[in-house]
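> here's my sequence, what's the structure:
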Amino acid sequence: MPSSLKTTLDSPVRGSFVAETSMDSKQGKPRVWSMSVFVTVVTIALSGATYGLENSLMSPLAAMPDFVKKHQGINHETRNYTFTASHQSMIFSIPLIGTIFGALVSPYLQNRLGRKWSLCAAYMFSIPSTQLQLWAPNLAAFILGRVMNGLAYGCALSIGPLYLADVVPTSIRGGAVASSNLLTILANLMAAICCWATDKHYSDSRKYMVPLGVQAGLPFLLLLPTPFLPESPVWCVQKGRIGEARMALKRVRPVTDIEIEEELQEIVRTEQERRNMAKDTKFTDIFSRKHLLRTMVAGSFFALNQVSGIILSTTYATVFLTQLGLGDPFVLTVYAYLCQVAGATLAIVALEKVGRRALALPGFVVLTVIDMAAGGLAFYTGSPNAAKAISALAMVFNFFWTLCFYSISLLMPSELPTQRLRNYTMSYAIGCGQATAVVTTLALPQITASDAGNLAAKAYLIFGGCMFVITILAFFLLPETKGRTFFEIDQLYANRIPAWRWSKYEFCRATAVEEIHAVPVAHLEHHTHAVEMTSVDKKNSCQINVSESALIKRQN
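Sure, this is the predicted structure:
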């Protein structure tokens, strides 16, 4: 154990922890925001922009005749410049393999370099990848560039949510991680608008070269501010850099020094317990009997959102809407992303005001109904009104999916895992999600394309069935983590509290604050009066089952 970490653990924090909390004078609430916090959150949240931009470029690019002419030539089945079903599968799905490897490499990079410099490394690798796509002489080179960039943004996607969860206070953790979703979708919108504008104003190769040029410039812009961010205080403590962790907290906590020391000691205690539990942590630990349920719940939502039906409204949106014969497909794609921006913006507030579970479950029901309705209407696409109704339902789907499903997809793997397995669980979530995306993007053209299965919008019925199953599973397995610290989440799982009952439990101190903090930090977990968990009836605000109260010991 590094000496600096040991010294901190063996002595209590100097000063009194009964000091007055820094408060916002207008709201009467603890202060959490400052300009430094805002800049840090926005910069880290932009880590998903490369993913959002590239994936949103591909749908409109694949619908541009000039792009198809360069990389494939005429489609002999349809007698026009459209990609065949097999080429659609290659363009959309093979690059996702790079994302899986990027997610798997991410934990090892983060352990060695930290979150900040791992993010910088991902951006640097994205530069030659996007340049290759820009100047690719053929389809094989273009796909190779996409695979390489997938490696970069798979790594960045794994880092961003964890980095945000590390640097922001618990009270805004959900909103901060959701802000990454918003900026990713804004990148989607920028890609759609860029493709729409070039399609209208150019009649040559600039139609697709300009959007690809914008993509190639993005890694440079992201790389500029990232080295100036504070490092994750959690990573600093893990490496014994207590002073650096303290300075990082000071940059992202507009509170008193005493409050910073208190939070630092909490991080140090958690790290000591992590080391006591396991000297060596392996990727396979996330599948151990003790952690399997947490891994499945935390890691599943990013994968399951791929089979919700959103792929019909995003990745294949332009191609799909063209098949329906609905006006300008590029304009409709812009509308779809505007709906997602609205959902992502509302999610930032709703996750903290409403909660994760309370937001997700009703949203899942709505998505199931929309899938079934759109799939049913697809049998009547000969009617202009039916086609318009499907288009409208797709827009509503985009809004609710972003608000209720996408908002928790990367939040859960940043909140639910125990501290020592967070990196690996996030990598599993990204890798599993992209593996699911590979399957869906390979299968969907074979199901929907006119030269293959020709189901078109009827495929919504398949996704509706998937959403029904997801809704049932979420009811029993998705816990409410709003306002919960990582320690509290550990204890709720350790005491096997059913997910649907988490909101009925709160943690409280069993003795006076002065007595608790008189105990040396290194031995706090053995202090039997330190923490109590009580079942509470929120409606009546009173204790309803004293027998369920339990003294909690810290354990991973």
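> hey, let's count contacts and neighbours off CA atoms from now on
Fine.
> those helices in the stretch 51-200 of the chain, which residues are they?
Assigned by DSSP state H, counting those that start in this stretch, the stretch 51-200 of the chain shows helices spanning 65-71, 85-93, 95-135, 139-167, 173-201.
> so which bits of the strand of greatest length in the chain are buried?
Ranked by residue count under DSSP state E, the longest strand found in the chain is strand 532-537. Buried residues in strand 532-537, counted by 16 or more other CA atoms under 10 Å: 532-536.
> if we can go back for a sec, got CSV for the helices of the stretch 51-200 of the chain, with distance to Ile258 and mean neighbour count too?
Converted to CSV, the helices of the stretch 51-200 of the chain look like this (distance: least, CA to CA, whole Å; neighbours: other CA atoms under 10 Å):
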stretch, distance to Ile258, mean neighbour count
helix 65-71, 60, 18
helix 85-93, 51, 20
helix 95-135, 26, 22
helix 139-167, 18, 25
helix 173-201, 21, 24
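> can I get these in a markdown table with distance to Lys482?
Formatted as a markdown table, the helices of the stretch 51-200 of the chain follow (distance: least, CA to CA, whole Å):
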| stretch | distance to Lys482 |
| --- | --- |
| helix 65-71 | 46 |
| helix 85-93 | 35 |
| helix 95-135 | 24 |
| helix 139-167 | 13 |
| helix 173-201 | 7 |
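> does the nearest residue to Val365 once chain neighbours are set aside lie in a helix or a strand, and which?
Leaving out its chain neighbours, the residue that sits closest to Val365 by CA to CA, 6 or more residues apart in numbering is Thr471, at 6.7 Å. According to DSSP states H and E, Thr471 maps onto helix 460-477.
> I have a second one here; can you model it like the first so I can compare?
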Amino acid sequence: MSEKNESFTDHVDIVNLEAAGDAIGRREYEETTWQAITRRPKTVFWGIYALWVLTASSYDSQAGGSFLSVPQFRKDFGFYYDGEYVIPASWQSAYTGGSYASATVGSLGASYLADRIGRRLVYLIAFAFMYVGITFEVVATTNSMFFGGKFINGFAVGAFGTVTMTYLAEISPKSLRGVTTAAAGLSYTLGPFIVSLILNAYGEMENRWAYRGIFVSQYAVTTLGLMGLPFMPESPWWLIGQGRDKKAANALRRLGHPASSTDAQIASIKATLEKVRQETEGVTFLECFKKSNLRRTIISIAPLSIQAFVGILFIINYLTYYIQLAGISTATSFKMQVGATVICMAANMTSWFLVDRVGRRNLTMVGVTTMIVILMIAGGLGSQPGNMSYVKGVIALLMIYDFVYNITIGATAYNLLAEVSTSRLRAKTASIGLAVQNAFYTMFSFVMPYLFNPDEANLGAKTTFVYGGLSVLCLIYLYFYQPETSGRTYEELDEMFIDRVPARKFRNHVTNVERRMQRLAEQSDKQET
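Have a look, this model is predicted:
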């Protein structure tokens, strides 16, 4: 063994590492979700904390689009057109596109820093950016100043997304991984839900506080996240990769692992990292595109990009505005927005019980297929904007869309992002996935106002035809290229990708890890009898 390899494994014999890995692996195989929750409540707590931090970012990335539906905001920052105040398409594009562009940079930068200074310190830096951005948004009286706040906040949004998904994947055992990563979708709906309540209460006010309340409330959500940061355990995987075994053992104990098993847990993590090192030979962004890592990178990041292509950004940012343009009162539109966010949260919580039972692949394909049908029918109904029955039909279909999206790809995309990449490249793969998604969101953000707005192309609900067509292409990709990863340990996934198992054979493929676990179980049964 080379000197470098000896240093990496801290002089632990490979045979012992594999034995420890087998013991930990067998425990993961036998452990149910409820057992994992009851045995490691601290892991669950810190998973919820990380999800709360992600909620803070959802305010500015998705819920922030709600300001377009506030009449006073359009009056203060827009111009009068055909009986209504509207925001210029150029500034609408800048608000959303600019923040997604900076989120792209934030995602990539956070990955680089997270591998060098740790997950906790990157969180701290992101919180600092968030406070500055919020302040700009609160005091803004011009389009340029408001854009500045959105742009600064974008860096924090990208960083929070990258670090949170990496952290959740690293602290969650196999039986909890599906639930905790799928729950990331809840974070992206909880923020909009809180904002919808604020808008319902204050959105009709005829002064700047009609919309400033959204941004001021960000201080509270962000501060709650910052208060927990000093107590948050660092990722044991990152600490072990840095050779800090004692701190890793302490982090494992703080995450609820028994002190008697920390040595075996550390040895198991080292064994996994060593096997991955032999495949990757380095930790750079370039490694994400070499050997089996290229396939894993594509599979990890594609579902997040599909989220952009199926039109969720359009639904989030324009549904309430569309309801108002159709002639429905502002008060009613805000109540509908509250209802829509409740539907989103209920759907995501339902997905927790489906991602492992139905599987990531099947759930995602069913969801995208259903959304194609909804988008096409909604576009057809949208061809009659003057018919209120058709308008109500569009609104109902888009509410159903919210449910289908959040119970399927709105949850499974985060599962796949967190679990498909190799252990040593997880932060970088997550950053690439979120960066690519934000790049697509940037593109759509610049285009949508020119397609939707009444003073531009005025497509209205017919915009859904665009996303329906793009969704068909996404479904073709999913059928041929998306594997089933539910119920697999990281060691199994490493083996299957290295062996180049075809995507449609993942579910029924029997790995060497499974065979080894079965032999251990048989030996244990013989000893008991």
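> work out the TM-score between the chains.
The TM-score (TM-score structural alignment, normalised by the length of the second structure) is 0.90; 512 aligned residues with a CA RMSD of 2.9 Å.
> if we can go back for a sec, counterpart of the residue nearest to Val365 of the first structure in the second structure?
The alignment partner of Thr471 of the first structure in the second structure, by TM-score structural alignment, is Leu475.
> distance of its match from Thr369 of the second structure?
7 Å (CA to CA, to the nearest Å).
> more neighbours: which of the two?
The residue with more neighbours, out of Leu475 of the second structure and Thr369, is Leu475; 20 against 15, by other CA atoms under 10 Å.
> check whether the more buried one really touches Met365, as I assumed.
Yes - checked against CA atoms under 8 Å, the pair Leu475 of the second structure and Met365 is within contact range at 6.5 Å.
> contacts for stretch 442-451 of the first structure?
77-78, 84-86, 88-90, 92-93, 452-457, 459 (CA atoms under 8 Å, 6 or more residues apart in numbering).
> ok, now stretch 309-317 of the second structure?
Contact partners of stretch 309-317 of the second structure, identified using CA under 8 Å, 6+ apart, comprise 62-63, 65-66, 68, 368, 371-372, 398, 405, 441, 448, 464, 467-468, 470-471, 474.
> check contacts around the residue nearest to Val365 of the first structure.
Shown in contact with Thr471 of the first structure (CA under 8 Å, 6+ apart): 361, 364-365.
> before we move on, the earlier item: could you say what helices and strands the longest strand of the first structure packs with?
Using 3 or more CA pairs under 8 Å, 6 or more residues apart in numbering; DSSP states H and E, the elements in contact with strand 532-537 of the first structure are strand 505-508, strand 542-543, strand 550-551.
> mean neighbour count and distance to Asp24 of the first structure for these - can I get that in a markdown table?
Formatted as a markdown table, these follow (neighbours: other CA atoms under 10 Å; distance: least, CA to CA, whole Å):
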| stretch | mean neighbour count | distance to Asp24 of the first structure |
| --- | --- | --- |
| strand 505-508 | 16 | 24 |
| strand 542-543 | 12 | 29 |
| strand 550-551 | 14 | 33 |
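> can you redo those strands as TSV with distance to Cys194 of the first structure?
Shown next, in TSV, are these (distance: least, CA to CA, whole Å):
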stretch	distance to Cys194 of the first structure
strand 505-508	49
strand 542-543	56
strand 550-551	57
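> Val283 of the second structure belongs to a helix?
No - counting by DSSP: H, G, I helix; E, B strand; the rest coil, one finds Val283 of the second structure to be coil, located in no helix.
> what do we get in the first structure for it?
Per TM-score structural alignment, Val283 of the second structure is aligned with Thr281.
> how much space separates that match from Glu266 of the first structure?
Thr281 of the first structure is 21 Å from Glu266 of the first structure, by CA to CA.
> burial check on the aligned partner of Cys339 of the first structure in the second structure, number of neighbours?
Cys339 of the first structure maps onto Ile343 of the second structure when the alignment is built from TM-score structural alignment. By other CA under 10 Å, 21 other residues sit near Ile343 of the second structure.
> can you name the residues that contact Ile343 of the second structure?
Per CA under 8 Å, 6+ apart, neighbours of Ile343 of the second structure: 399, 402-403.
> those residues in strands, which ones?
Counting by DSSP E, none of the members of the contacts of Ile343 of the second structure fall within strands.
> so which residues of the second structure form strands?
Here the second structure has its strands, by DSSP E, at 79-81, 84-86.
> and the first one, what other elements does it pack with?
Other elements packing on strand 79-81 of the second structure under the criterion 3+ CA pairs under 8 Å, 6+ apart are strand 84-86.
> so how far is the strand it packs on from its chain's centroid?
Mean-position distance between strand 84-86 of the second structure and its chain equals 34 Å (CA atoms, centre = their mean, to the nearest Å).
> where in the first structure does that strand fall?
Strand 84-86 of the second structure maps onto residues 80-82 of the first structure, going by TM-score structural alignment.
> mean per-residue distance, stretch 119-133 of the first structure to the second structure?
After superposition onto the second structure, stretch 119-133 of the first structure sits on average 1.4 Å from its aligned residues (mean CA distance after the TM-score superposition for the first structure).
> figure out which of the helices and strands packed on strand 532-537 of the first structure is closest to Pro219 of the first structure.
Pro219 of the first structure lies closest, by CA to CA, to one member of these: strand 505-508, at 43.6 Å.
> who's in contact with the closest one?
The contact list for strand 505-508 of the first structure (CA under 8 Å, 6+ apart) reads 488, 531-536.
> for the stretch 401-550 of the first structure, what spans make up the helices?
Secondary structure of the stretch 401-550 of the first structure by DSSP H, counting those that start in this stretch: the helices cover 407-409, 412-415, 422-448, 460-477, 486-494, 513-517.
> distance to Pro128 of the first structure added to these, as JSON lines?
JSON lines is the format used below for the helices of the stretch 401-550 of the first structure (distance: least, CA to CA, whole Å):
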{"stretch": "helix 407-409", "distance to Pro128 of the first structure": "29"}
{"stretch": "helix 412-415", "distance to Pro128 of the first structure": "30"}
{"stretch": "helix 422-448", "distance to Pro128 of the first structure": "22"}
{"stretch": "helix 460-477", "distance to Pro128 of the first structure": "37"}
{"stretch": "helix 486-494", "distance to Pro128 of the first structure": "38"}
{"stretch": "helix 513-517", "distance to Pro128 of the first structure": "53"}
